[in-house]
Structure formats: structure tokens, C-alpha cells
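Structure for the following, please:
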Amino acid sequence: MTARTTTTEGTEARAPQLSVVIAARNEEDYIGACLQSLLDQDEAAGRIEVILAANACTDDTVGVAASFAPAIEARGWSLQILDVPAPGKVKALNAGDSAATGEVLVFLDADIRLDPQMLGQLRAALAGDAPRYATGTLRVAPARTWVTRQYARLWQALPFVQGGAVGAGLFAVNHSGRRRWGAFPEIISDDTFVRLQFTPDERVEVPACYHWPMVEGFRRLVRVRRRQDDGVKEIHRLYPDLPAREGKAPLGRADILGLLARMPLAFMVYASVHLAVRLRKSRSDWARGR
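The predicted structure is shown next:
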């Protein structure tokens, strides 16, 4: 692994208050908007170090990220770009995590955009010595395709999502919370693994929103949904004690009938994806499905 570091003069003497770790693989179309949303954070965010772990990229993810160095320096922050040549998101997460020095650790997917109040609210939520986990209020970004719009409409109405603190694509912990686990394990669902290190009363959802794009089109939805399901099954198999910490009501018969009555088209799309998932083989690679 090699690293390129851009640091504002004088910031080395002051520890950052937040470390934002971004694991990215071939995200040249998204990393710019993600980094701009970091630059747009309000002053409550404090001092920030941005660590981009570029994982086996074959596009211009690194070049786009490096172009933000002057603006990041202008805020008195630092940007570190790590080259992680071996494929695998977990390798990128562990590389970025090892480099982080902030009081609060924020793990962010490269395709996420944050409201300007996000990092300041996460920092406030994670203050103190008690182990804590925090995330923002998830909003699915507007989709281009009809299928994804319908799927997203139903998905956002599920009890799991409505219950809050989902953490898909964005989660943060303080140092005492980070001590709950060692290195990120070689598993599919890193966000589920981290969330379930904490009980419901240790998890916080702040009001600021983060905007998470769903993949576009039926085939890609099936591909990603299958991987998500495999990730949950893997957690149950490898860490059987963790699911008891979920603390959210399952989808019951009444919930299913209610969703069908309220949004029949969205329900049929969601059900069709669910059925197709059962008919397709799993993939082991890290892919967005775009």
C-alpha cells in the first residue's frame, strides 16, 4: 500500500476532531460530489482529516479526489489518499481505519452526499466517553428509472428503515465505540457488522440527512439485493449473538398487507426483485452494480 498525503501547513500539530474514511473503487463519477458535500459542512464539524482508500481503482477516482486538495487545505483540513491495490472493500476500510487519528471516526461510502449539518451533528452525538454509534437520516436519492423509484418507495417504508439508524453507507463511532471490535473482518456487510456491535440505546440517528443512491434497473437491483441478503446471512452464521441486538420489529403479515394496499405497484416491483434474488447465484466481488 502506498500513500499520498496533502496537509495544510500547521495542521500536523493539532489532532483532527473527525476522521472521514472513504473506501472507494472506481467512483470517479461520484467522489467529486461526495467530497464537495464534505467541504460544504458547517463550522460545527471542526477539524477534519479526509482519508480516501482507493481500492484497486482503474478509473480516475484518485485524480478527481486529488483535485479537491486545495479546497480541503483552504479549510485547514487534510487529505490523505491511500493506494490499496488488492481488491476488496474490507482491505480499503482497514487501511483507512489504520491511518485515522481523529476523535470521531466517520466511515462514508464514496457515492453519498451529506447535508451541511451532518458532521457537526455526528460529532456532538458521539461526544463523551460512553461507547456510541451514530448515523444520519437516510434519504434515497432520486432515481432515474421507474423500477428503482418504485423499489425505493417500498424499501423506505419498511419497518427496518422507518425504525431509524440504518447506517447504510454512513456510520460513525467514537473511540470507546471503536474498541468494540478489532480489524474489520472479511465479510460482505461491514455496516451491519458495526451497527450490531451496539445495542439500540447506544445507536443515534441525527436529524441531518445523507443521500444514498440506489442502483438503477431491475437486474442491478437483483444483483445488489442478493449481495445484501447474503451479507445478513453471513452475519447470522459467523456472529450468531449479534442479530439479537437489532432491536427492530420484523416485517409481519399486517405490515405486508398494509404495504400492498398503500402502494401496490411498488409492492409488486419489490416482490419481483425478492423472487428473482432466490433464482440467481451470489457474487463474491465488491460491486456497486452500476
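
from here on, contacts and neighbour counts on C-alpha atoms
Fine.

residue contacts, residue 102?
15-19, 48-49 (C-alpha atoms under 8 Å, 6 or more residues apart in numbering).

Tell me which helix or strand it sits in.
Residue 102 belongs to no helix or strand when assigned by DSSP states H and E.

Just the buried ones among the contacts of residue 102, please.
Buried subset of the contacts of residue 102 (neighbour count, 16 or more other C-alpha atoms under 10 Å): 16-19, 48-49.

tell me, how many neighbours does the residue nearest to residue 202 when sequence neighbours are not counted end up with?
Among residues not flanking residue 202 along the chain, residue 132 sits closest, at 5.2 Å (C-alpha to C-alpha, 6 or more residues apart in numbering). Residue 132: 23 surrounding residues under other C-alpha atoms under 10 Å.

mind checking how far residue 132 is from residue 246?
Taking C-alpha to C-alpha, to the nearest Å as the measure, residue 132 falls 15 Å from residue 246.

Same check on residue 214?
From residue 214 to residue 246 the distance is 23 Å (C-alpha to C-alpha).

Looking at the two, which is more packed in?
Legend: neighbour count by other C-alpha under 10 Å for residue 214 and residue 246, higher for residue 214 (22 against 16).

isn't the more buried one right up against residue 145?
No - Residue 214 is not in contact with residue 145 according to C-alpha atoms under 8 Å; the separation is 10.3 Å.

hmm, back to that, give the full set of residues in contact with the residue nearest to residue 202.
With contact taken as C-alpha under 8 Å, 6+ apart, residue 132 is in contact with 126, 173-174, 176-177, 198, 202-204.

quick one more, to check against the first:
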Amino acid sequence: MTFLNHSTDPTPREPALSVILPASNEAGLIGMCLDAVAASTEVPGGVEVVVVANGCSDDTATRARAHARRFADRGWRLEVIERDEGNKTAALNAGDSAARSGARAYLDADVVVAPTLLAETVQALTSPGARFVSGRLVFATPASGWSRAYARFWRRVPFMAEGVPGCGFFAVNADGRLRWGAFPDIVSDDTFARLHFAPDERRAVAAPYSWPVVEGLAALVRVRRRQDRGVKEVRRRFPELVRNEDALPFPPAAKARAALADPAGFAVYAGVAAAVRLTPRTDGGWSRGR
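From the prediction side, this is the model:
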């Protein structure tokens, strides 16, 4: 297995936060993601970013390294690791092995963070005890009408609107990271991490981050099927974590009001859910849909 490492290390001290960023064939998006991180407001103690390019057949790693000087100029560290294997949880584990801070943030390469997100996250992680922190999730506007309708209704679902889902970005402090060892080979790493924390140990800061919704009806069905499978897998393999599930209720009356307010969104959202239940699984592994 090829294992290449490149880093800029202007300050050898332990940073306040290590951001672990797995990326597989993300050449078209990694620059936008890293630009946003590099434009973050000041974080006392500094930040390091560990990009793990895994299973790439494009120039994701090269494009990530092109940002090295920008990070170094502000005293932050950027490390780029290349792995032949295209496996997200293995990439997360490689990033964890390279990280120097006990506080860890896990960031998807298609996410764009707001300038204050990292600083607010670090502040929230300093609270006593173990902490799981995320930002205010904002859906990037899809090009597909199907996806726009789905996203409109999805954001009304209490788990997304009122919970701390951590989709695409979540962080834990050092005490929190001690709750598990290596990431297991699972589909839903964010669910696995989140359920290691009781609801009162999770925090959502005000700063937003932009998370994409896949494009098109077929992609929505594929990804929803994968999401559902990932949650069920965690519950099946790690039943002791189910005690931390805070399934926020969506009462029939509230659902009816939401459906009346956006009938098209409800129709698409319910249709995707029905398609997942009624159609056989034809996709395997990772489903990105973009």
C-alpha cells in the first residue's frame, strides 16, 4: 500500500483542534472546503488540518497540498496523507493517528464551514466533561427540483431541525474521543460517534456549515437507503449505544401541518421513503449521487 505524507509544520505545539478530512476523488470540491477552513476566524491555540486522500484516481492530494502555504502563513499546520485504499473509516483512523490535538473535528470534503464555526466549536468543547459539538446545518441549494423539494421538507423533520445530527461536521473534545478507539468499518460514522454521547452532552453552536443534498430522485433514493442502512447497522452492531438515541417525535398533527405548508416537499420526501422500503437494494457500498 502506498502511504505518502506531506505536511507544513510551522508550530510544533499541540494545536487547539485537529480537523480530520477524509477525501476520495474530491478534486472538484477539496479546494472550496479548504479555502473555507483557511478563512476561519482566529482560534486561540491554532488548528491543524489532516487531509486523508483515500483511494483517489484524481489529483485530490495535489490540490490539497496547494493550500499548504496559506495555512502556514497563519501558523496553522496542513498535512496530506495518501492511501491506496478507498475506505472512509480507515481514512478517519489514519487521520486520528496523525492528529496531535486531543480535540478532534471530522469534516467531509463537500462541506463549507462558516468563518466562525471552528472558533465556536473549540469554545464549546472546553465545557467540563465529554462533549459532542456540531454547527447549524444549512442545506446547499440543489440544482434538481426533486432535491430542493426533499431538502425543504427534510429540514422540518425534528431530528434535523432541533437535534445535533452532525452530518458532514462534528467535533469531540479529548474526554469525548476516549469513548471509543478506532472507527469500526461501518457506513454511518457520524451516527456511531453521536451515539457515544447522551443528548445533554451534545451541543450545537450558532455558526452554520453548508452540507449538500444529492441531485435527482434516483440519487435521493440511493442515499436515503444507505443512510437508513447505516443507522440500522450501528443499532445492530452496537446495541449498547441505543440508550443515547434521542429520536425526537414528529407527531401526526405536526407532520400534517408541515405537509400542508409544503405539499410538494412532503410528497417527494414521503415518496423517497416509500421507495426505499418497497424497492430491492440494487446499489452497494458508497452512494454519493453527485
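
Now the TM-score, please.
For this chain pair, the superposition-based TM-score is 0.95 by TM-score structural alignment, normalised by the length of the first structure; 288 aligned residues with a C-alpha RMSD of 1.4 Å.

still on that earlier bit, preserved in the second structure, out of the contacts of residue 102 of the first structure?
Retained in the second structure: 15-19, out of those (criterion both residues aligned by TM-score structural alignment, their matches' C-alpha atoms under 8 Å).

would you list these in a markdown table and tack on secondary structure and distance to residue 55 of the first structure?
Shown next, in a markdown table, are these (DSSP: H, G, I helix; E, B strand; the rest coil; distance: C-alpha to C-alpha, whole Å):
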| residue | secondary structure | distance to residue 55 of the first structure |
| --- | --- | --- |
| 15 | coil | 26 |
| 16 | coil | 24 |
| 17 | coil | 25 |
| 18 | strand | 22 |
| 19 | strand | 18 |
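
Between which two of the buried ones among the contacts of residue 102 of the first structure is the distance greatest?
Farthest pair in those (C-alpha to C-alpha) is 17 and 49. Separation: 8.1 Å.

To which residue of the second structure is the residue nearest to residue 202 of the first structure aligned?
When the second structure is aligned by TM-score structural alignment, residue 132 of the first structure is paired with residue 131.

Can you tell me how far that match is from residue 195 of the second structure?
Noted for residue 131 of the second structure: a distance of 12 Å to residue 195 of the second structure, by C-alpha to C-alpha.

Quickly list what's touching both of these two.
By C-alpha under 8 Å, 6+ apart, no residue touches both residue 131 of the second structure and residue 195.

How about the longest strand along the second structure, which residues are buried there?
If you go by DSSP state E, the second structure has its longest strand at strand 202-211. Under the neighbour-count criterion of 16+ other C-alpha under 10 Å, strand 202-211 of the second structure has 202-205, 207-211 buried.

Which elements pack onto it?
For strand 202-211 of the second structure, the elements it packs on are strand 112-113, helix 117-125, strand 132-139, judged by 3 or more C-alpha pairs under 8 Å, 6 or more residues apart in numbering; DSSP states H and E.

how near is the residue most central in space within the second structure to residue 261 of the second structure?
Centroid-nearest residue in the second structure: residue 168, 1.8 Å away (criterion: C-alpha atoms, centre = their mean). As for residue 168 of the second structure, its distance to residue 261 of the second structure is 28 Å (criterion: C-alpha to C-alpha).

Equivalent analysis for residue 237 of the second structure, please.
Taken as C-alpha to C-alpha, the span from residue 237 of the second structure to residue 261 of the second structure is 38 Å.

Secondary structure element for the residue of the first structure most remote from its centre, which one?
Distance from the C-alpha centroid of the first structure peaks at residue 261, with 31.6 Å (C-alpha atoms, centre = their mean). In this assignment (DSSP H and E), residue 261 of the first structure forms part of helix 253-262.

ok now that helix, how far from the chain's centre?
The chain centroid and the centroid of helix 253-262 of the first structure are separated by 29 Å under C-alpha atoms, centre = their mean, to the nearest Å.

these two touch, right, residue 155 of the second structure and residue 162?
No - counting by C-alpha under 8 Å, residue 155 of the second structure sits too far from residue 162 to count as a contact (9.5 Å).

re the thing from before, out of the buried residues of strand 202-211 of the second structure, who's nearest residue 78 of the second structure?
In terms of C-alpha to C-alpha, no member of those lies closer to residue 78 of the second structure than residue 209, at 20.6 Å.

Excluding residues flanking it in the chain, which one is nearest the closest one?
Using C-alpha to C-alpha, 6+ apart and skipping the chain neighbours, the partner closest in space to residue 209 of the second structure is residue 113 (4.3 Å).

Just give me the neighbour total for that neighbour.
Using other C-alpha under 10 Å, residue 113 of the second structure has 27 neighbouring residues.

and what of the one 10 residues further on?
Residue 123 of the second structure sits with 14 neighbouring residues when counted by other C-alpha under 10 Å.

Give me the distance between it and residue 103 of the second structure.
The gap separating residue 123 of the second structure from residue 103 of the second structure is 11 Å, by C-alpha to C-alpha.

just residue 239 of the second structure next, same as before
Distance, residue 239 of the second structure to residue 103 of the second structure, by C-alpha to C-alpha: 26 Å.

who's more crowded, those two?
Under the criterion of other C-alpha under 10 Å, the comparison of residue 239 of the second structure against residue 103 puts residue 103 first, with 23 against 10.

got a list of what the more buried one touches?
16-18, 125, 171-174, 177.

Can you tell me which of the residues you listed carry over to the first structure?
Compared against the first structure with both residues aligned by TM-score structural alignment, their matches' C-alpha under 8 Å, those retain 16-18, 125, 171-174.

That'll do, ta.
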